[in-house]
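J.: fold the stuff below for me.
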Amino acid sequence: MRRFRMFILAGAVAGCLTACQAGPGEPQRVEAPSSDLESPAPPVTAPSTRAAAPSVPSTQATPPALSSEAQARLDQELIAAAKANNAALVRELIGRGGNVNAKDAIQDSAFLYAGAEGFNEVLQLTLAAGADVASTNRFGGTALIPASEHGHVETVRILLAAGVPVNHVNNLGWTAMQEAILLNDGGPRQQEVVRLLLEAGGDPSIRDPEGRTALDNAERLGFVEIANLIRGGG
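T.: Have a look, this model is predicted:
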């Protein structure tokens, strides 16, 4: 029995000596998973601090279709705004679909009235909106004829550039040149109007219902400067 205990004791001492010589145990090494088995993490993108630009409505958008009654009301509003020389309102009403060629009860359209009265900003708006430059008023005249009569020099320039017929004859038998002479004072504005008409191809030989040419009427009324312009061809 004593021998058996000594044997146990000797075994324990030997085990202790072996453990001490071995030193501290190394931590278990964990192999990382193979890179070809794992997809790389997607890059993290910082949220954008820039606000999205607001959408701008198109200024060329086609206005909604109107009933015939609503269109007629809109067109009459447009003519009234043109007669009031309210360019801002004319612009708005055109944008809503107002027809610049629509006429009122006395055959005025926004275009014709603006041309006759020298409302040049309104006139330009109607031209940009597709005014019919050959349209006529209740006297059968184009916008150029009353503009010439009134001596609206810049208006005459605009209308000629837009292509209004220069030799159109109205129901009274007068061209723009005849009316510029017969219905005004022959002053500097009338002289400039006649010069512009001649340069644009105005024909001074067209006779009025009395058989008189533009030169005949200028001489008869004592408008020497205009007569000289006509003789010199402008």
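J.: please count neighbours and contacts with C-alpha atoms only from this point.
T.: Will do.
J.: wait, isn't residue 121 in contact with residue 89?
T.: No - using CA atoms under 8 Å, residue 121 makes no contact with residue 89, being 11.6 Å away.
J.: so how far is the lengthiest helix in the chain from its chain's centroid?
T.: For the chain, the helix reaching the highest residue count under DSSP state H is reported as helix 2-22. In terms of CA atoms, centre = their mean, to the nearest Å, the centre of helix 2-22 is found 106 Å from the chain centre.
J.: just checking, next helix/strand downstream of that helix?
T.: Next along the chain after helix 2-22, taking DSSP states H and E as the criterion, comes helix 68-83.
J.: what's next to that next one, contact-wise?
T.: 87, 89-90, 93-94, 97-100, 102-104, 108-110, 113-114, 122 (CA atoms under 8 Å, 6 or more residues apart in numbering).
J.: pull out the buried positions in that helix.
T.: Across helix 68-83, burial judged by 16 or more other CA atoms under 10 Å covers 71, 72, 74, 75, 76, 77, 78, 79, 80, 81, 82, 83.
J.: same question for stretch 203-222.
T.: Here stretch 203-222 shows 203, 204, 206, 207, 208, 212, 213, 214, 215, 216, 217, 218 as buried, counting by 16+ other CA under 10 Å.
J.: equivalent analysis for stretch 189-208, please.
T.: By neighbour count with 16+ other CA under 10 Å, stretch 189-208 contains the buried residues 189-198, 200, 202-204, 206-208.
J.: and for stretch 132-142?
T.: In stretch 132-142, counting by 16+ other CA under 10 Å, buried: 132, 133, 135, 136, 137, 140, 141, 142.
J.: please give me the structure for this one as well, since I'd like to look at both together:
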Amino acid sequence: MQNFHGSHTKLNEINYFTAIEKGELTAVKNQLDLGVNINLTDANKRSGILIATDNHHFEMVKLFLNLGADVNIASDEIDNTPIMIASVKGYVDIVRLLIEQSNPDMTILNGYGGTALIPACEKGHVEVVRLLLEQTNVSVNHVNIPGWTALLEAIVLSDGGINQQEIVKLLLEYGANKNIADKNNVLPIEHARENGFTELVHILS
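T.: Got it, this is the predicted structure:
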């Protein structure tokens, strides 16, 4: 009896993760009703809500939040929590949902030792950056393993365009320290100058 129960549980878990990947809401609900733990993780320590976020399945994320899923289980991957993935990928709708309906831990760092804010700045996701700064307690001056703040990444790894200009303005407005240099003691304004980002030089002056 024990064995049958064990294999049955395993099958439910496999079906559960398959249903999440396929975005099948009803099937996921059914598996949870059958007793699958909502915070169960796969081989890479990815929880259901994390996979749903990664796949940009808004309704699935909503379902998990409504049923009380833990949003702060970190996977083994570089972008390791739902808020991290949604911020990196620029999923504004999911970032907003996570902030409004749960309590994402903004101190959990990614594989580069950075907060969710840093890659969002690098990738030019203006609205995500705005939400994180306005509605979470994310550290604006956190320095990651490569030695970069959100402000440095918004300049060094960008094209200096309109989105980046908007992001740099937002960062400064929310207390970004423009005197934190990188590991080679190069300041944000010097990077902007070197890259020929005249608008950013102007904003940082």
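J.: as a markdown table, the buried residues of stretch 203-222 of the first structure with secondary structure and distance to residue 180 of the first structure would be great.
T.: Converted to a markdown table, those look like this (DSSP: H, G, I helix; E, B strand; the rest coil; distance: CA to CA, whole Å):
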| residue | secondary structure | distance to residue 180 of the first structure |
| --- | --- | --- |
| 203 | coil | 13 |
| 204 | coil | 12 |
| 206 | coil | 14 |
| 207 | coil | 14 |
| 208 | coil | 13 |
| 212 | coil | 14 |
| 213 | coil | 13 |
| 214 | helix | 9 |
| 215 | helix | 12 |
| 216 | helix | 13 |
| 217 | helix | 11 |
| 218 | helix | 10 |
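J.: CSV for these, including distance to residue 183 of the first structure?
T.: CSV is the format used below for these (distance: CA to CA, whole Å):
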residue, distance to residue 183 of the first structure
203, 18
204, 16
206, 17
207, 16
208, 13
212, 15
213, 15
214, 12
215, 14
216, 14
217, 11
218, 11
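J.: scan the second structure for its longest helix.
T.: When the second structure is parsed with DSSP H, its longest helix is helix 2-22.
J.: residue contacts, the equivalent of residue 99 of the first structure over in the second structure?
T.: Taking TM-score structural alignment, residue 99 of the first structure has residue 70 as its aligned residue in the second structure. Neighbour list for residue 70 of the second structure: residue 39 [criterion: CA under 8 Å, 6+ apart].
J.: ok, residue 215 of the first structure next?
T.: Contacts of residue 215 of the first structure by CA under 8 Å, 6+ apart are 204, 205, 226, 227, 230, 231.
J.: run those past the second structure and keep the common ones.
T.: Here the contacts of residue 215 of the first structure are checked against the second structure with both residues aligned by TM-score structural alignment, their matches' CA atoms under 8 Å, and the contacts held in both are 204, 226, 227, 230, 231.
J.: out of those residues, name the ones that lie in strands.
T.: Among these, no member is found in strands (DSSP state E).
J.: list only those of these flagged as buried.
T.: Buried among those by 16+ other CA under 10 Å: 204, 226, 227, 230.
J.: quick one: these as JSON lines, columns for distance to residue 160 of the first structure too.
T.: Formatted as JSON lines, these follow (distance: CA to CA, whole Å):
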{"residue": "204", "distance to residue 160 of the first structure": "16"}
{"residue": "226", "distance to residue 160 of the first structure": "19"}
{"residue": "227", "distance to residue 160 of the first structure": "22"}
{"residue": "230", "distance to residue 160 of the first structure": "18"}
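J.: farthest pair within these?
T.: Between any two of those, the greatest separation by CA to CA is 11.1 Å, found for 204 and 226.
J.: which residue lines up with residue 159 of the first structure in the second structure?
T.: So, by TM-score structural alignment, residue 159 of the first structure is matched to residue 132.
J.: my guess is that match meets residue 138, correct?
T.: Yes - at 6.7 Å, residue 132 of the second structure counts as touching residue 138 under the criterion of CA under 8 Å.
J.: which neighbours do these two share?
T.: What both residue 132 of the second structure and residue 138 touch, as defined by CA under 8 Å, 6+ apart, is the set residue 117.
J.: higher neighbour count, the two?
T.: residue 132 (22 against 19; other CA atoms under 10 Å).
J.: the more buried one sits in which helix or strand?
T.: Taking DSSP H and E as the criterion, residue 132 of the second structure maps to helix 126-135.
J.: tell me how far that helix lies from the chain's centre.
T.: Per CA atoms, centre = their mean, the centroid offset for helix 126-135 of the second structure relative to its chain is 12 Å.
J.: just checking, next helix/strand downstream of that helix?
T.: helix 150-156.
J.: that older thread, show me which of the buried ones among the kept ones among the contacts of residue 215 of the first structure is closest to residue 127 of the first structure.
T.: residue 204 (27.5 Å).
J.: please report how far that closest one lies from residue 102 of the first structure.
T.: Using CA to CA, to the nearest Å, we find residue 204 of the first structure at a distance of 32 Å from residue 102 of the first structure.
J.: how about the spatially most central residue of the second structure, nearest residue that isn't a chain neighbour?
T.: Nearest residue to the geometric centre of the second structure (CA atoms, centre = their mean): residue 84, 1.4 Å. Distance criterion CA to CA, 6 or more residues apart in numbering; nearest residue to residue 84 of the second structure, sequence neighbours excluded, is residue 116 at 4.8 Å.
J.: so who does that neighbour touch?
T.: With CA under 8 Å, 6+ apart, residue 116 of the second structure has these contacts: 83, 84, 85, 87, 88, 106, 109, 110, 138.
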